[in-house]
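[1] sequence first, then the predicted structure, then my questions.
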Amino acid sequence: MSVSGDPISSALGVIQVVMEYAGSVAFAISGAVAAGRKKMDLVGVVVLACIVAVGGGTMRDLLLGEFPVFWVDNPTFLLVGAVTALIVVPLTRTRALDLLHRYQIVQVSDAAGMALFVVVGTNVAIAAGADSVAAAIIGVISGVGGGIIRDVLANDVPDVFRSGQFYATAAFIGAGVYVLLLEFDLDRIVVFWVPIVIILAIRLGTLFLGWGVPTFRYGAPPTEPIPTPPPPRPDGTE
């Protein structure tokens, strides 16, 4: 998606930057909260929040061989993660975080940030020369990678794999729609916003309507050893 100096491109650029920072704040909050649940110290809270804030973009750049990664050139994203973590810590003593969770404000912001990062990551991959399938996969990784890193470092099974919600699925659909729309000579606004709206709609349907995918439940193994048949008798009878 080319960017020129016209007003539409400028407006899209401003909106993209605002949403990137909003998504980084939401991801950083989730990382700080996860660190608090694991009773990490202040350093652990800040580190985990920063990793979540930049994790998806870092994985994207590493897969594309883009060095240095984006936050080395623009460390503001790391600063946003650190400041957010330091704000979250005292807020845990108030009802502010409870209200955010009650109205799922963090989850909605996370969905918006993830939707944007998927589109931006896919576009960056295409600009780097990746084909459509690889670009879509890299876009998904860019959107969900931070959350996966957060859960792994917090010693949890990543939510994207176990919650039964449309998370990675929404990202895959949005990335697929984006690369499909690029094949047509459509307006940049359409190409940019349609995948974001689709991802948001699916994620909000999961959050507020309970949409999801079936979860695999394997029964617990038997508590008693499985009996083995007796050895055959020498005369051949059992």
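    Alright, I've got the coordinates. Numbers count the residues shown, from 1 in each chain.
[2] going forward, measure contacts between C-alpha atoms and count neighbours the same way
    Fine.
[3] quick check: closest non-adjacent residue to Tyr167.
    Leaving aside its sequence neighbours, Tyr167 sits nearest to Val160 (CA to CA, 6 or more residues apart in numbering; 6.0 Å).
[4] which strands or helices does the helix or strand harbouring that neighbour pack on?
    Element membership of Val160 [criterion: DSSP states H and E] is helix 159-162. Identification of packing neighbours for helix 159-162 by 3 or more CA pairs under 8 Å, 6 or more residues apart in numbering; DSSP states H and E yields helix 132-153.
[5] in the helix it packs on, what's buried?
    Residues of helix 132-153 classed as buried: 132, 135-151, 153 (neighbour count, 16 or more other CA atoms under 10 Å).
[6] contacts for that helix next, please.
    Helix 132-153 is contacted by residues 27, 31, 34, 48, 51-60, 63, 113-123, 125-126, 157-160, 167-168, 171-172, 175-176, 179 when judged by CA atoms under 8 Å, 6 or more residues apart in numbering.
[7] ditto for stretch 97-112
    Residues from elsewhere that reach stretch 97-112, judged by CA under 8 Å, 6+ apart: 19, 22-23, 26-27, 29-30, 91, 196, 199-200, 203-204, 207.
[8] which among the residues you listed end up buried?
    Buried members of the contacts of stretch 97-112, scored by 16+ other CA under 10 Å, are 19, 22-23, 26-27, 29-30, 196, 199-200, 203-204, 207.
[9] turn these into CSV, columns for secondary structure and distance to Ala96.
    Shown next, in CSV, are the buried ones among the contacts of stretch 97-112 (DSSP: H, G, I helix; E, B strand; the rest coil; distance: CA to CA, whole Å):
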residue, secondary structure, distance to Ala96
Met19, helix, 22
Ala22, helix, 18
Gly23, helix, 19
Ala26, helix, 14
Phe27, helix, 17
Ile29, helix, 12
Ser30, helix, 14
Ile196, helix, 28
Ile199, helix, 27
Leu200, helix, 24
Arg203, helix, 23
Leu204, helix, 22
Leu207, helix, 20
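[10] and here is the other one:
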Amino acid sequence: MSVQLLLIFDFIGTVAFAISGAITGIHKKMDILGVNILAIVTACGGGLMRDIVMGNFPPQMFVNPFYVLVAAIVANIVFLIMYFHKSVPLKYSGVYDRGLFIFDTLGLAAFMVDGVMIGVNFGYEDDLFLLTFLGFLTGVGGGVLRDILSVQMPAIFVKHVYALPVIIGGIIMVMLHEIMNTWDTAMVCSFAFVIILRAMARHFRWNLPKVKF
């Protein structure tokens, strides 16, 4: 079951981050090519960085471009919807921010699971630090690249404990597997944890400490 479940999480993460990247590109007034590139980078960038760390060459997005195609299709759908409904962002304040938060959260949670499982499939099931790092990198990597390309401070450094739930979620996922000896339950529970913690952070306005001048 783990393989099928992992494919589901892969698809959820790709679609969610592609929407996130497309929304950001449209908000930054990019043309349709820019929106497509940003969506693909957001959806596939974390996996690309993970594969480089793992020495998996060429990275999977170039060997099997299925998820690149999915990201491009999603980006064009979002672009066309926004193109023919230009008044939506103007009529409803906060649509951009809420949409970005929702799809970022889904992408973070799904790709955190994906990153941990890639490490497991490479034979590092007992390396808690590496598995957690791979989940972290896969989860946040695409969003960081998206923010850099759209010339804004990466959300990982400033918003709603962006990265912390991914780190904790990765640890929980590995620990649950140790306790219950099943990856399926560990994957679902850690996925839900990341979403719940990010939702609570947004609702209660939790942020990590900063130095204020």
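    Here it is on my side, so go on. Source: prediction; values computed, not measured.
[11] after superposition, what is the TM-score?
    Here the superposed chains carry a TM-score of 0.85, computed using TM-score structural alignment, normalised by the length of the second structure; 207 aligned residues with a CA RMSD of 2.4 Å.
[12] circling back: quick one: what's aligned to the residue nearest to Tyr167 of the first structure in the second structure?
    Using TM-score structural alignment to pair residues, one finds that Val160 of the first structure aligns to Ile156 in the second structure.
[13] try Ile198 of the first structure
    Ile198 of the first structure maps onto Phe193 in the second structure, with residues paired by TM-score structural alignment.
[14] what sits against the residue nearest to Tyr167 of the first structure?
    Val160 of the first structure sits in contact with Val144, Gly147, Ile148, Tyr167, Ala168, where contact means CA under 8 Å, 6+ apart.
[15] any idea how far the last one is from Ala125 of the first structure?
    Between Ala168 of the first structure and Ala125 of the first structure the computed distance is 18 Å (CA to CA, to the nearest Å).
[16] between the two, which is the more surrounded one?
    Shown here are Ala168 of the first structure and Ala125; by other CA atoms under 10 Å, Ala125 has more neighbours (23 against 20).
[17] how about the contacts made by the counterpart of Ala109 of the second structure in the first structure?
    Counting by TM-score structural alignment, Ala109 of the second structure lines up with Ala115 in the first structure. By CA under 8 Å, 6+ apart, the contact list for Ala115 of the first structure reads Gly143, Ala171, Gly174, Pro195, Ile196, Val197, Ile199, Leu200.
[18] helices along the first structure, start to end?
    Per DSSP state H, the first structure carries helices over the ranges 7-37, 42-64, 70-73, 76-91, 96-102, 105-127, 132-153, 159-162, 168-182, 188-209.
[19] quick one, which of the ones you listed is nearest to Phe216 of the first structure?
    Of all those, helix 159-162 sits nearest to Phe216 of the first structure, with 9.0 Å by CA to CA.
[20] compared with the second structure, how much does that closest one deviate?
    Taking mean CA distance after the TM-score superposition for the first structure, the mean distance separating helix 159-162 of the first structure from the aligned residues in the second structure is 1.0 Å.
[21] on that earlier part again, any idea how far Thr215 of the first structure is from the residue nearest to Tyr167 of the first structure?
    12 Å.
[22] got it, and Met59 of the first structure?
    Distance from Met59 of the first structure to Thr215 of the first structure, by CA to CA: 27 Å.
[23] more neighbours, these two?
    Neighbours were tallied for Met59 of the first structure and for Thr215 using other CA under 10 Å; the higher tally belongs to Met59 (19 against 11).
[24] show me what contacts the more buried one?
    Contact analysis of Met59 of the first structure by CA under 8 Å, 6+ apart lists Ile141, Ser142, Gly145.
[25] please redo it, this time with the cut-off set to 10 Å
    Gly65, Val69, Ile138, Ile141, Ser142, Gly143, Gly145, Gly146, Ile149 (CA atoms under 10 Å, 6 or more residues apart in numbering).
[26] next one: Asn56 of the second structure
    With contacts defined as CA under 10 Å, 6+ apart, Asn56 of the second structure is in contact with Leu48, Met49, Arg50, Phe122.
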